[in-house]
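[1] using only what follows, build the 3D model:
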Amino acid sequence: MMTIDMQIEDVNVRSTEVLITPAALKAEMPLSDTARASVIEGRQTIRNILDGKDHRLFLVVGPCSIHDVNAAKEYAQRLKVLAEQVKDSLYLVMRVYFEKPRTTVGWKGLINDPDMNDSFDIQKGLHIGRRLLLDLNEMGLACATEALDPMSPQYMHDLIAWSAIGARTTESQTHREMSSGLSSPVGFKNGTDGGLKVAINALLSVRNPHSFLGINGAGQVAIINTNGNAYGHVVLRGGDGKPNYDSVSVTLAEKELSKAKVPSNIMIDCSHANSNKDPALQPLVMDNVSNQILEGNQSIVGLMIESHLKFGRQDIPADLSQLEYGKSVTDGCIDWSTTEEAILKMHHKLNDILPKRRQTV
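    Sure, this is the predicted structure:
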C-alpha cells in the first residue's frame, strides 16, 4: 500500500524565527539629529546632481561588501578626509553593502550571516548593520547600499542616501515596485548580458505608483501604496565579459534613454565587466570617464568604485582569526592608496570643466 505524506504546508521549512520589528530596532537605535542631517543632505545633493542643479559627479566608493565593522570605520575616516579635499568637483558617498546576491551559494552578507559561519543570526546582523550606518552618518558621510531583500529597507533605509538595484534583480517586478517607494535616488544596473532593455523598463516602471505586499514598521504584512520614484537612473556595469563604459556605449545608452523619454543620467560602474573583474583596471575606467567629460559628455553623473584598505580579495577561512584585515571577502577591490590617487586625479582633471558642463534645467 502506498504511504501518503499528510503534511501539505512547510514541507521543506526546517524552522521559523520571529524577527525584531523595524519600529523596535529603530527605537533601540534611533536616528540622531546629526545622522538625519547627513541623510537629508546626501539625498538632496544626489537629486540636485541628477537634476543638473549641482555640477559635481557623485562617486559611490567603498568595499564590495562589509564584513568587518572596524575596517569599515577606518575606511570611512579616510574617505571623509578625501571627500573634503575633492568636494568642489566630486561628492563622495560610502558604499555600505550588507547583502550579496549569489548565483548559486556563498556568503550572503553581514545582515544574513554576521558571524560568517552559516549560523545566520539575522537579528544580530540587523543590529550591527544599523549601528554602523548610524556611526557613518554621524561622521557626516552619506551612505549607499544595494536594496536586495525587499524587507531590509524598513530596517535601514532611513540611513541611506542612494540605493542600487543589481543586475540580477533589475528585471524583478518585486524590486521595481519596492524602488518606487524608496526615499532615496536609485540606480538600476543593466542586465548581466550587458543589455539596457531591462534597466530602461525598470526606469519606466519605478517612476509610476505601485501597490504591493510588504511589511510596515510594526512588522505586519501590509499593502504598500507608493507615489513612484522620479530619481531612478541607469548604471552601466558591462556584461557577458564586455565593457560598456566607452564613449560609443555611452552614446548608444543616451539614445536609448532619450527614445524611452527618461532623463539621460548615466552612472558608470568601474568594476564587474567594465574592469573584466580585475580591480586593478578600475582607475583606467575612471580616467576614460574623465576624458569623455573633457571631450564634452553631458550625461555621466556618477561612478561606482569597489575599494578597500587592501588590494584584492580573500576566501573566508574556517578559522576567522586568519582573515586579513581590510581585504574584501567578495569581489576584489583596489587598495586605499590607489583609490586616493585615482580620485584626486579625477578631481584635478575635472575641477575646472565641471562648473561649465551641466546647466540647470
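[2] C-alpha only now, for contacts and for neighbours.
    Noted.
[3] buried residues, the host helix or strand of Arg36. List them.
    In the assignment (DSSP states H and E), Arg36 maps to helix 33-51. By 16 or more other CA atoms under 10 Å, the buried positions in helix 33-51 come out as 35-36, 38-43, 45-47, 49-51.
[4] got it, and stretch 166-178?
    Gly166, Ala167, Thr169, Thr170, Glu171, His175, Arg176, Glu177, Met178.
[5] would you do the same for the sequence below? I want to compare the two.
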Amino acid sequence: MEQLHDLRVSRIKRLSSPGALKDKLPVNDRIASTVSSGRREVENILNGTDNRLLVIVGPCSIHNVDAALVYAEKLSGMRSELRSELCILMRVYFEKPRTTVGWKGFINDPHLDDSYDIEHGLYYARKLLIDINALGLPAATEFLDPITPQYVADVVSWAAIGARTIESQTHRQMASGLSMPVGFKNSTDGRINVAVDAIRSAMHPHSFLGIDREGHSSVITTKGNPYGHLVLRGGMTPNYDAQSIAAAEQLLEKAGLSQTLLVDCSHANSGKKHAQQLKVWENILEQKARGNRSIAGVMIESNLCSGNQPFPEDPEKLRYGVSITDECISWEETERMLRQGADVIAKLMSKEA
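    As a prediction, the model looks like this:
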C-alpha cells in the first residue's frame, strides 16, 4: 500500500513525560511557597488590593543558564530591597516565536547548534526555574508551544501570550487552564481588540486536546482564567503614551473587563532599542504620578550587559551576559530604573496614606 502519512517527517523522537521530568526535578515547600505567593501578589495587584507596581524584568531570552542564575541572584536582592513599592518577577523566556525562521529558544535548541536537543532544553529550563524560585524570586515566561506548560508551568508565577499567537484558539484555550495570571499582548501591528477578545475567551471554560502528566493524549477541560489582562507592547507605533492608555481603557471597559493593564517598555514601544526603554519607563512613572490607576505594571528587557549580539555559527564566540535576541539594558541601568520607580511609588503611597 502507498504510504499516506509522515511524508514530510524526517524523525520522531519520544520525550520523557512531564511526570517523569517533575519526578527528576521536584518542587519542595520553599519553592512552592515562592511560586504561589508570587501568583497571589500579581493577582492582588491586578484586582487593586495591592498598590505596588508589578515589574517583570529580565533577559529577552535565556541562552546561558549560568548567566541567567547570576542575573537572578542580583535581581533577588533588588526584589527584597524594594519589596514595599515594587513586586519584582524575573522574565525567564525559553521559547521565541519567529516571523519566519531563526533560533526558537532554549527549550527548542539549547546548544545553539541546530541539534534540537529538546529533552536537554526541557530539563535545564525546569532546573533553572526551580533554582530561581529557590532564591525567593518568582518567575515569568511566555508559553508558545501548548505542550510546554505541562513540563514547567508549576514553577511559573506569571505567563504571557505573545503578539504573534494572540489570535490563536489553541493559546486562548491553553490560557484558560493555566494556574497563574496571564498577560495578553496586543498584536504586532498594534491591534488591541484581538487581545481583548483573547482575555474574554480565556475567562471561559474550554475542552481541547492536550497531554496529561504521563504524556498521554487527553481531553483537557478547563475552568477559565479570571486573571487575564492586557499588555501594551506597541505596534506600527508605540502605545505607551497617555492617549493610547486611555484608548485601551475604553476598549476594556466596553468589553466589560477590568481597566487594568501592563506596559511593555521594550519591543515596538522602544523600537527594539534598549536605550529607549528608559524613555518609556519614565513616561509610565509620570503617568502614575499624575494619578493613573489602570497601569498595574511594566515589562523590561534587561541583562547583565547592555545591547545584543549577532548569533554566530560558533556559540563559543558569544559574549557573556549579552542577549542574542532583542537588545537589553544593562544590570547597572536596571538597578537605577528600579530604584527610581520605587521612589515614585513610595511618594504615591505616602499621599494615599
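[6] what stretch of structure 2 does the helix holding Arg36 of structure 1 fall on?
    Counting by TM-score structural alignment, helix 33-51 of structure 1 pairs with residues 29-47 of structure 2.
[7] quick one: distance of that stretch to the chain centre.
    With CA atoms, centre = their mean, to the nearest Å as the basis, stretch 29-47 of structure 2 stands 15 Å off its chain's centre.
[8] now stretch 248-268 of structure 2
    Computed by CA atoms, centre = their mean, the chain-centroid distance of stretch 248-268 of structure 2 equals 16 Å.
[9] quick one: that stretch aligns where in structure 1?
    Stretch 248-268 of structure 2 corresponds to residues 253-273 of structure 1 when matched by TM-score structural alignment.
[10] report the buried residues of the matching stretch.
    So, applying 16+ other CA under 10 Å, buried residues of stretch 253-273 of structure 1: 253-254, 256-257, 262-273.
[11] which parts of structure 2 are strands?
    53-58, 86-91, 139-142, 158-161, 182-185, 207-211, 217-221, 228-232, 261-264, 295-301 (DSSP state E).
[12] turn those into JSON lines, columns for distance to Val152 of structure 2.
    Conversion of the strands of structure 2 to JSON lines gives the following (distance: least, CA to CA, whole Å):
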{"stretch": "strand 53-58", "distance to Val152 of structure 2": "18"}
{"stretch": "strand 86-91", "distance to Val152 of structure 2": "14"}
{"stretch": "strand 139-142", "distance to Val152 of structure 2": "10"}
{"stretch": "strand 158-161", "distance to Val152 of structure 2": "11"}
{"stretch": "strand 182-185", "distance to Val152 of structure 2": "15"}
{"stretch": "strand 207-211", "distance to Val152 of structure 2": "14"}
{"stretch": "strand 217-221", "distance to Val152 of structure 2": "17"}
{"stretch": "strand 228-232", "distance to Val152 of structure 2": "19"}
{"stretch": "strand 261-264", "distance to Val152 of structure 2": "24"}
{"stretch": "strand 295-301", "distance to Val152 of structure 2": "21"}
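[13] Glu73 of structure 2: which of these is closest?
    Of all the strands of structure 2, strand 86-91 sits nearest to Glu73 of structure 2, with 10.4 Å by CA to CA.
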